[in-house]
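Engineer: Need coordinates for the following:
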Amino acid sequence: MPQNTQIESCPPPKATPIDASRIGLPSAQGLYHPKNEHDACGVGFVAHIKGKKSHAIIQQGLKILENLDHRGAVGADKLMGDGAGILIQIPDTLYRDELSQQGIILPPPGEYGVAMVFLPKETASRLACEQELERSVRAEGQVVLGWRNVPVDVDMPMSPAVRACEPVIRQLFIGRGDDV
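Structural biologist: A predicted model of the protein is given here:
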C-alpha cells in the first residue's frame, strides 16, 4: 500500500440527545448518566450499585429473560431456544458444600473462579477437552481445584434436534495462582 494512501472510514453515528426528564429516566448520579441510555434488544442488566446481594435482583433478571422471547430466544420450533440465561454471583456456599463432598476445599471467596464448560457427549473427546483445559489453566500459573457436574433437567421438553447435540455441562474450579 502506498505511504500517502488514506483509508477512509464511516463517521460514527450521531446519538440523539435524550431528555431524561421527559421520558422518566433518573437524573445523572454516581456512575449513572442518562446519556448512556440506548436500545440493546436482547440484553438486560440488573445490579445493586453497592454490590448488595438480593433475591429480588434474580427475580428481576428472570423477568427480563421472560421478556426476551420477542428477539428470538425461541425459534419456530418452540422446543428449541438459543440458551439465553442469567449470570449471577458465584454461589459460594452451594459450591463449597457440594465440592466438600468430593474432598475439594475451596479457597476463600474471591480467590477462585468457575468456568462453565460445554463439552462433547462422546467420552474420549470430552476427556481430551478437559485435559486441555486443565493444561491451559496450569500453563497460565493458575490452580486446577476440581470439576463439578452441572445438574440438568433431562425430563424438560426439548426438540429432538437439540437433544441430539446437547452438550455435557461441567464447571471447572480454578484457584488463584501465586503470581496473581
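Engineer: only C-alpha atoms for contact and neighbour calcs from this point on.
Structural biologist: Will do.
Engineer: how deep is L99 tucked in, by neighbour count?
Structural biologist: Counted with other CA atoms under 10 Å, the neighbours of L99 add up to 18.
Engineer: Just the element for it, please.
Structural biologist: If you go by DSSP states H and E, L99 is part of helix 92-100.
Engineer: Give me the distance from that helix to the chain's centre.
Structural biologist: Relative to its chain's centre, helix 92-100 lies at 20 Å (CA atoms, centre = their mean, to the nearest Å).
Engineer: do the same with stretch 171-178
Structural biologist: Stretch 171-178 sits 17 Å away from the centroid of its parent chain (CA atoms, centre = their mean).
Engineer: Please apply the same query to stretch 62-72.
Structural biologist: Its chain's C-alpha centre and that of stretch 62-72 lie 16 Å apart, by CA atoms, centre = their mean.
Engineer: List the buried residues in that stretch.
Structural biologist: For stretch 62-72, the neighbour count (16 or more other CA atoms under 10 Å) marks 64-65, 68 as buried.
Engineer: Stretch 94-101 too?
Structural biologist: 95-96, 99.
Engineer: if we can go back for a sec, and the buried residues of stretch 62-72, which of them are in helices?
Structural biologist: Mapping the buried residues of stretch 62-72 onto helices (DSSP state H) picks out 64-65.
Engineer: now the buried residues of stretch 62-72 as TSV including distance to M158?
Structural biologist: Shown next, in TSV, are these (distance: CA to CA, whole Å):
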residue	distance to M158
I64	22
L65	18
L68	19
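Engineer: wait, which of the buried residues of stretch 62-72 is closest to E132?
Structural biologist: L65 (33.2 Å; CA to CA).
Engineer: separation between the closest one and D82?
Structural biologist: Applying CA to CA, to the nearest Å, the value for L65 to D82 is 12 Å.
Engineer: same thing with R71?
Structural biologist: Relative to D82, and taking CA to CA, R71 is found at 10 Å.
Engineer: next one: L62
Structural biologist: For L62, the distance to D82 equals 15 Å [CA to CA].
Engineer: Tell me where the protein has helices.
Structural biologist: Taking DSSP H as the test, the helices found in the chain are 55-66, 92-100, 123-139, 160-164.
Engineer: Centre of the chain to the third one, how far?
Structural biologist: So the one you mean is helix 123-139. The answer for helix 123-139 is 21 Å, by CA atoms, centre = their mean.
Engineer: to compare against the first, here's another:
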Amino acid sequence: MNHSALPPKQGLYDPQNEHDACGVGFIVHIKGQKNHAIIEQGLEILKNLTHRGAVGADPLAGDGAGILIQIPDSFIRAECKFTLPPVNKYGIGMVFLPRIAENRTACENIITKIIIAEGQSIIGWRDVPTSNAGLGEDVKAIEPVVRQIFIQNNCADQDSFERKLFVIRKIIEHAVENELKLDKAHFYIPSFSSRTLLYKGMLLAGQVGDYYLDLQDKRMVSALALVHQRFSTNTFPTWDLAQPFRMICHNGEINTLRGNVNWMAARRHSMASELLGDDLAKIWPLIDEGQSDSACFDNALELLV
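Structural biologist: Sure, this is the predicted structure:
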C-alpha cells in the first residue's frame, strides 16, 4: 500500500469527504521560562495520547504525530556550522525534501531563488538528525529528507519578518508544485518562522522523540509544547498531514469544509491588507486541494492571524 498521496475519486470514495479525529495536548510555562522539561512533558503527553491514534497492518506505521516548540536559540547556535544573527533576527524553515537527489536539488534551488527575490538572505542549511530504526517499512519507503534552512531577517521588525516568511513559504509551495510537479507528499514545509519550530511526521506518538534526535538534547528548551496524535477516520496518513500544523492542532470533522473553502476562494478579489500590501496577491491559492479539513483550516487561520 502506498500512502504517498490520496487516491483519486472512485466508486463511493471521494477525497473531498476527508475528515480526521485526533488527540491534542499542550503544556506551557505561564511565566514564559524555557526549559527542556517542557519538551519532555510535551512528549509524555503525546505518548499518553497513543489511544487517540491509529496504526496500519504494520504496527510500526502510524497515522502521524508531532510537537511544536519555540525556537531553541542556544541549541541551534551550538549545532550550526555558521554564525547566526541575534535572536528574532533569523527564521528557520523545517523542510521535507524528496529522496531523489535531482528533485531535492531542484527544490532547494527554488527555495533559494524565491527567498532572495523577496529581499531576504540565506544564512545556511542544516541536516536534521533522524533515526528511522523504529519505523515500519511502509513509512520508510516514503520518508523524506529533513533539512532546516536559516533565513536572515531583513525586515523592519519581527512581525513584518513573520509576514514575509509566510508569503515566501506560499510562493515556494506553489512554485515547486507548478514547476516541478511535486505535490505535498514529495515536498512540504512543516514550519517557516522566526518563533516556532515543528517536528512531525508519519509517526506513532512514542516515535517522535526517538525519530528526531534534536528532541533528546537537554539544550533543547521551550516555554511551550503543542502536540498532536492523528487518527485518520476518513483520511489517508501521510507525512505532510501529520499535526501540529503551523498554527493549530485540530480534531477535524469539519462538516462545512467544502463551503468554507469555496467562500475563502470567492473572497480573494475583495480582500485587502494594510500589513501584507501587494504581498497578499502572492499567496493564492490560499488553500490547496487534497488536504485534510484541519490543514485547510490552518491555511485560512494563518492569513487571519
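Engineer: And the TM-score between them?
Structural biologist: Taking TM-score structural alignment, normalised by the length of structure 1 as the basis, the two superposed chains have a TM-score of 0.69; 137 aligned residues with a CA RMSD of 1.9 Å.
Engineer: what's the burial count for A84 of structure 1?
Structural biologist: For A84 of structure 1, the number of neighbouring residues by other CA under 10 Å comes to 14.
Engineer: Once you drop chain neighbours, what's closest to it?
Structural biologist: The shortest distance from A84 of structure 1 to any non-neighbouring residue, by CA to CA, 6 or more residues apart in numbering, is to A73 (6.4 Å).
Engineer: quick one: that neighbour and G83 touch, right?
Structural biologist: Yes - the criterion here is CA atoms under 8 Å, and A73 of structure 1 meets it with G83 at 7.4 Å.
Engineer: Looking at the two, which one has more neighbours?
Structural biologist: Per other CA under 10 Å, whichever of A73 of structure 1 and G83 has more neighbours is A73, with 18 against 8.
Engineer: Quick check: the gap between the more buried one and E122 of structure 1.
Structural biologist: 27 Å.
Engineer: What is the aligned counterpart of F173 of structure 1 in structure 2?
Structural biologist: Correspondence of F173 of structure 1 to structure 2, assessed by TM-score structural alignment: F150.
Engineer: List the contacts of the nearest residue to E166 of structure 1 once chain neighbours are set aside.
Structural biologist: Counting by CA to CA, 6+ apart, E166 of structure 1 lies nearest to K121, which is 7.7 Å off, once chain neighbours are set aside. Residues near K121 of structure 1 by CA atoms under 8 Å, 6 or more residues apart in numbering: 165-168.
Engineer: What's the ChimeraX syntax to select whichever of these are buried?
Structural biologist: One line in ChimeraX is enough to select the buried ones among the contacts of K121 of structure 1; burial here means 16+ other CA under 10 Å:
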select :168
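Engineer: which among the contacts of K121 of structure 1 gets closest to P109 of structure 1?
Structural biologist: V168 (26.3 Å).
Engineer: Could you double-check that the closest one sits in contact with P120?
Structural biologist: Yes - with contact defined as CA under 8 Å, V168 of structure 1 counts as touching P120 (6.1 Å).
Engineer: Now R170 of structure 1: closest residue in space that isn't a chain neighbour?
Structural biologist: Nearest to R170 of structure 1 is N149, by CA to CA, 6+ apart, at 4.6 Å.
Engineer: Matching that neighbour against structure 2, which residue comes up?
Structural biologist: Using TM-score structural alignment, the equivalent of N149 of structure 1 in structure 2 is D127.
Engineer: What is the burial count for that match?
Structural biologist: For D127 of structure 2, the count of nearby residues is 13 (other CA under 10 Å).
Engineer: what residues are up against whatever residue of structure 1 lines up with L84 of structure 2?
Structural biologist: Per TM-score structural alignment, the equivalent position to L84 of structure 2 in structure 1 is L106. Shown in contact with L106 of structure 1 (CA under 8 Å, 6+ apart): 96, 99-100, 112, 145.
Engineer: For L106 of structure 1, give its distance to G51 of structure 1.
Structural biologist: According to CA to CA, L106 of structure 1 stands 22 Å off from G51 of structure 1.
Engineer: whereabouts in structure 1 does stretch 258-278 of structure 2 align?
Structural biologist: The aligned range for stretch 258-278 of structure 2 is empty, by TM-score structural alignment.
Engineer: I88 of structure 1 - nearest residue in space that isn't next to it in sequence?
Structural biologist: By the measure of CA to CA, 6+ apart, the closest residue to I88 of structure 1 outside its immediate chain neighbours is I58, 7.6 Å from it.
Engineer: mind checking what the one you found lines up with in structure 2?
Structural biologist: Using TM-score structural alignment as the criterion, I58 of structure 1 maps onto I39 of structure 2.
Engineer: from what I can see that match touches A225, true?
Structural biologist: Yes - counting by CA under 8 Å, A225 is a contact partner of I39 of structure 2 at 6.1 Å.
Engineer: Show me which of these two is the more surrounded one.
Structural biologist: Between I39 of structure 2 and A225, counted using other CA under 10 Å, the more crowded position is I39 (29 against 23).
Engineer: Okay, the more buried one and I142 of structure 2: tell me how far apart.
Structural biologist: From I39 of structure 2 over to I142 of structure 2 the distance is 27 Å, taken as CA to CA.
Engineer: Could you do I110 of structure 2 as well?
Structural biologist: With CA to CA as the criterion, I110 of structure 2 and I142 of structure 2 are 22 Å apart.
Engineer: can you check G119 of structure 2 too?
Structural biologist: Remark: distance between G119 of structure 2 and I142 of structure 2 (CA to CA) = 34 Å.
Engineer: What of N153 of structure 2?
Structural biologist: 33 Å.
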